[in-house]
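Trainee: What follows is a predicted structure for the sequence shown.
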Amino acid sequence: MDSKLVLYNTLSRRKELFEPIDPPRAGMYVCGPTVYGDPHLGHARPAVTFDLLFRYLKASGYKVRYVRNITDVGHLEHDADQGEDKIARKARLEQLEPMEVAHYYTERYRRAMDRLGVLSPSIEPCASGHIIEQIQMIERILADGYAYVVNGSVYFDVERYNRDFRYGILSGRNLEDIVANTRELDGQSEKRHSYDFALWKKASPEHIMRWPSPWSDGFPGWHMECSAMSTKYLGERFDIHGGGMDLMFPHHECEIAQSTAALGHGSANYWVHNNMITINGQKMGKSLGNFITLEELFTGSHRLLAQAYSPMTIRFFVLQAHYRSTLDFSNEALQAAEKGLDRLMKGVETLGKLRPSAASTVDPAELERRCREAMDDDLNSPMVISALFDWVRTINQLAEGQQHISEEDLERLRATVHRYVFDILGLRDEKAAGAATGRDYVTPLVEMLLAMRLQAKADKDWAASDRIRDGLAAAGIRVKDRKDGSDWELE
């Protein structure tokens, strides 16, 4: 394997060389969606981020087992011990079986991810399908003295755990700070401390989703599913655990504590967290009215959107920023991403039309080196895109005869561009795909107008040629004349 991948490990707070436990295999667990609503813009960033990592590990020669969970039970509003399960609440209000609700939104999520070019994970387990494993892990934690039972519910004893290990190792918090910033909740007297969290909750009489356990008919706490499912499918020790930065505390912190209490050691060697998406500088949220679903983005139906944006535009927009930086959404940013993507795909199209020369004045090894170094440096997709854009300029020079490339180098360049644009960045040429399926009406119309313009120029009808060019420009389409014809791109 040529890759020397360095990842920023949230646990150590530094960049570390990725050294899998069992090379050339790599195990990766990522916290997936909670399926109680339509997939939204916030779902796109972690999905694309870890799809990029999944793709790059595979392209680097690793055999990857990628586990992404589906949370269909136990994800409660705000504090994990408060409120009604969201799936159960929606089922009650709409008079549906809870699994109907979960299945409906799971399928909508999967379809949206497919449109974004996100590969299906190796395994996609559901929390509700692993109740037995969660009960077994809770029993181990109880047996080792790190949890307690009260009125049919089981709570993790954070203070007891902190005496033997350290609670707060991931987020950098210490228990004293957590105590100082945690309020005592009315009606929570059954817990020894307000910062203790539920491993198992006894179900109230009206609660729909419930399972039998040694303690009560109830349901697991939110955090328990990830500890149980990552251990089941990746073993007691695995390579990478990922998710959004908003999950670092309390979810991932609690997960580390549970797993360590049950197993005697931590599970994941590397913790990788993507940053958040903001909208015009504000955190995205329903209460602020800036919560945008992916379907609204694809159709342009949200009031904040100036137009519809294609799935690949959304993916390209996400990849233009480093995964650990904040990504600010705006119409202007998405429109810029749309133009950038069009420019890149035009470069790929031009590359496919190039004819080799006897010798080369360019070296495609430079593109491979820049892209590989960028990806190895903590998945620096913006630098990969920058290198590709530099070579789009070179490709255009090759097409115009300003540079030359041999047959061997041309094949190498095509292979490198295909590898990074399609295999690793996961982009698709939506225009080409649309034309193949009959859904793209713009491309054939533009091509027809360019053919008419070419004929007008052959007839020396310069006025007609200029009218076509200016009309396309007014529609946001820039025509580029080449020695062997014309090309076009979105302005």
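Mentor: Nice, thanks for sending it over.

Trainee: alpha carbons only for contacts and neighbour counts from here, please
Mentor: Fine.

Trainee: got the buried residues for stretch 259-272?
Mentor: Buried residues in stretch 259-272, counted by 16 or more other CA atoms under 10 Å: 259-263, 266-272.

Trainee: a markdown table for the residues you listed, including secondary structure and distance to residue 25?
Mentor: Shown next, in a markdown table, are the buried residues of stretch 259-272 (DSSP: H, G, I helix; E, B strand; the rest coil; distance: CA to CA, whole Å):
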| residue | secondary structure | distance to residue 25 |
| --- | --- | --- |
| 259 | helix | 22 |
| 260 | helix | 23 |
| 261 | helix | 27 |
| 262 | helix | 25 |
| 263 | helix | 22 |
| 266 | coil | 19 |
| 267 | coil | 16 |
| 268 | strand | 14 |
| 269 | strand | 14 |
| 270 | strand | 15 |
| 271 | strand | 17 |
| 272 | strand | 18 |
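
Trainee: Adding distance to residue 392 as columns, could you present the residues you listed in TSV?
Mentor: Formatted as TSV, the buried residues of stretch 259-272 follow (distance: CA to CA, whole Å):
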residue	distance to residue 392
259	48
260	50
261	53
262	53
263	52
266	46
267	43
268	40
269	38
270	35
271	35
272	32
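
Trainee: So which of those residues is the closest to residue 166?
Mentor: residue 260 (9.9 Å; CA to CA).

Trainee: who's in contact with the closest one?
Mentor: Residues counted as contacts of residue 260 (CA atoms under 8 Å, 6 or more residues apart in numbering) are 266-267.

Trainee: any idea how far it is from residue 27?
Mentor: 18 Å (CA to CA, to the nearest Å).

Trainee: next, the one to line up against it:
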Amino acid sequence: MSELKIYNSLHRQKEVFTSLYPGHVGMYVCGPTVSGESHLGHARPYITFDVVYRYLQFLGYKVRYVRNITDAGHFEEEGREAEDKIAKRAQLEKLEPMELVQKYTNLFHWAFLRFNCLEPSIEPTATGHIVEQIEMIKTIMEKGYAYESNGSVYFDVKKYAESHDYGILSGRVLEDMLESSNRELDGQEEKINNVDFALWKNAPPEHIMRWPSPWGEGFPGWHIECSAMSSKYLGKQFDIHGGGMDLQFPHHECEIAQSEIAHGELMARYWMHNNMITINGRKMGKAYNNTIKLTELFTGNHHLLEKAYSPMTIRFFILQTHYRSTLDFSNEALQAAEKGLQRLWAAFEVLQKLSYTADAQPINEELDKQVRQWCLECEEFISDDFNTAKVLANLFELSPVINSIKGGQVKMHELSEETFQLLKKTWQNFLIDILGLQPETLATDNSKLDGVIQLLMEMRKEAKGRKDYAASDKIRNQLLAVGIQLKDEKDGSMTYSIQ
């Protein structure tokens, strides 16, 4: 069995993984802010850490996987104003904030079940842990590393840096940050240093989501939420903390600082960060009008998409690239992934039907050795910082061998029985159990569903055109009752999302 090595962002190198408690692993991954629908960028971290979770379990570890839900708004430290994303979106959709949170939490769960992601062991919410956050802030204040100002509480970064390494994870230098942080940010006049970050914010009158605290009514800062929830369920120190590379600074850096003061030790021993997804070579974002929601991916209902793509195609596409490398999305790349996945499934289905038959003929030593090597390398590759790309490359190498056995070009006796059983075990272990791929039945079902919805939308459009508003409303309401929401766009078109 190969030693598991993980690239530790904290030390910028691969390290042999050893768990804090033998046989047990504690893993925390920053979950979604449920102020809107999940998009393609969200798919990468949760599929990446699903493979990490699966492989740790495959190795025999008992894993406590904690992935939070951020439902207490999202304080934008970098914005000019303290923006509560959830309250803002709730007002736009005419929903109560927690009604909106439930809607997008459900949609998140729905999408990632389709990706065949295992559910985490614990999924705590920020709003369910306000007490723990307040207690942690009080501890930090008692130790002299935070201060209250106008009902808000800030972490004193400069004081922390006198005896600790602020920038240990991101590599940033405090002096450079102090010189460059001269923008007019919200609450800057309340801070001792412009790099100090909020642990608690005083809620202005218009802020909907608010809780009582020793400093007045307010809401927690973004970073304190994860520190409080991870320590509650995994302890003061745990094994793995994961998330996207975009969270490395400031979120994870601030987590480290406040947790170290509150608990007296570094919160996580291994820090893992997946790289970003780009769209046709460009960063994904509202400014580029290239953010693709997961429901749009599944239905093809987006101007950048040539067709719908199944959840398994997207999962396969993501796993074809190592998680620390940039992944560029394009229709060409998705369609190539779709064909590649079909090839692997075809080979797997053939292999499942094959059974070894003994023969007096000698084995093909060269072929037998090569097949064994490709199989055994899968374990080496997944143990080398979860290199799913190399694992899939080896499965592609094995596919022609399997098809040749079926076609008769390779005789069964050319492989030893031991090698043949290793071949079957390798495909089951890696394709299904570790990489989490599954048959493409969902793709067919989804394309049929999309066709039915498109027909109903056309019928509704015709009803509105002849001013039969009763029929129009009936179609909309009955679709909504089964979890499909129609939206009339400003240009007269119609879109839908699945709740």
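Mentor: Perfect, I can see it now. Values in this document were obtained by computation on a predicted structure and should not be read as measured data.

Trainee: TM-score, when you put one on top of the other?
Mentor: TM-score for the superposed pair, counting by TM-score structural alignment, normalised by the length of the first structure: 0.86. Supporting figures: 438 aligned residues with a CA RMSD of 1.9 Å.

Trainee: Go through the longest helix along the second structure and flag the buried ones.
Mentor: Longest helix in the second structure by number of residues (criterion: DSSP state H): helix 441-465. Neighbour counts over helix 441-465 of the second structure (16+ other CA under 10 Å) mark 442-443, 446-447, 450, 453, 456-457, 460-461, 463 as buried.

Trainee: cool, stretch 145-163 of the first structure as well?
Mentor: 146-149, 153-159, 161.

Trainee: starting at the chain centroid, how far to that stretch?
Mentor: 34 Å (CA atoms, centre = their mean, to the nearest Å).

Trainee: do stretch 344-357 of the first structure as well
Mentor: 30 Å.

Trainee: and if you look at stretch 427-442 of the first structure?
Mentor: On CA atoms, centre = their mean, the centre of stretch 427-442 of the first structure falls 24 Å from that of its chain.

Trainee: just stretch 444-462 of the first structure next, same as before
Mentor: With CA atoms, centre = their mean, you get 43 Å for stretch 444-462 of the first structure.

Trainee: repeat for stretch 110-119 of the first structure
Mentor: Taking CA atoms, centre = their mean, one finds stretch 110-119 of the first structure lying 10 Å from the centre of the chain it belongs to.

Trainee: which parts of that stretch are buried?
Mentor: Of the residues in stretch 110-119 of the first structure, those buried (16+ other CA under 10 Å) are 112-113, 115-119.

Trainee: What segments of the stretch 301-450 of the first structure are strands?
Mentor: 327-329 (DSSP state E, counting those that start in this stretch).

Trainee: count of neighbours near the residue lying closest to residue 302 of the first structure once chain neighbours are set aside?
Mentor: Spatial nearest neighbour of residue 302 of the first structure, chain neighbours left out: residue 296 (5.5 Å); criterion: CA to CA, 6 or more residues apart in numbering. Residue 296 of the first structure has 19 neighbours, counted by other CA atoms under 10 Å.

Trainee: before we move on, back to that, remind me what the longest helix of the second structure packs against, helices and strands.
Mentor: With contacts taken as 3 or more CA pairs under 8 Å, 6 or more residues apart in numbering; DSSP states H and E, helix 441-465 of the second structure sits against helix 294-299, helix 469-481.

Trainee: What's the first helix or strand after the last one?
Mentor: Spelled out, it's helix 469-481 of the second structure. strand 484-488 (DSSP states H and E).

Trainee: and that next one, how far from the chain's centre?
Mentor: Worked out by CA atoms, centre = their mean, strand 484-488 of the second structure lies 26 Å from the chain centre.

Trainee: What ranges does the stretch 151-300 of the first structure have for its strands?
Mentor: Going by DSSP E, counting those that start in this stretch, the stretch 151-300 of the first structure shows strands at 153-156, 197-202, 218-220, 238-244, 268-274, 277-279, 282-283.

Trainee: so which of those strands comes closest to residue 380 of the first structure?
Mentor: Using CA to CA, those put strand 268-274 closest to residue 380 of the first structure, at 12.4 Å.

Trainee: If I take that closest one and strand 238-244, what angle do their directions form?
Mentor: Put simply, strand 268-274 of the first structure runs at 20 degrees to strand 238-244, going by axes from the mean of the first three to the mean of the last three CA atoms, to 10 degrees.

Trainee: which residues touch strand 268-274 of the first structure?
Mentor: With CA under 8 Å, 6+ apart, strand 268-274 of the first structure has contacts from 7-11, 45-46, 49, 237-245, 248, 323-325.
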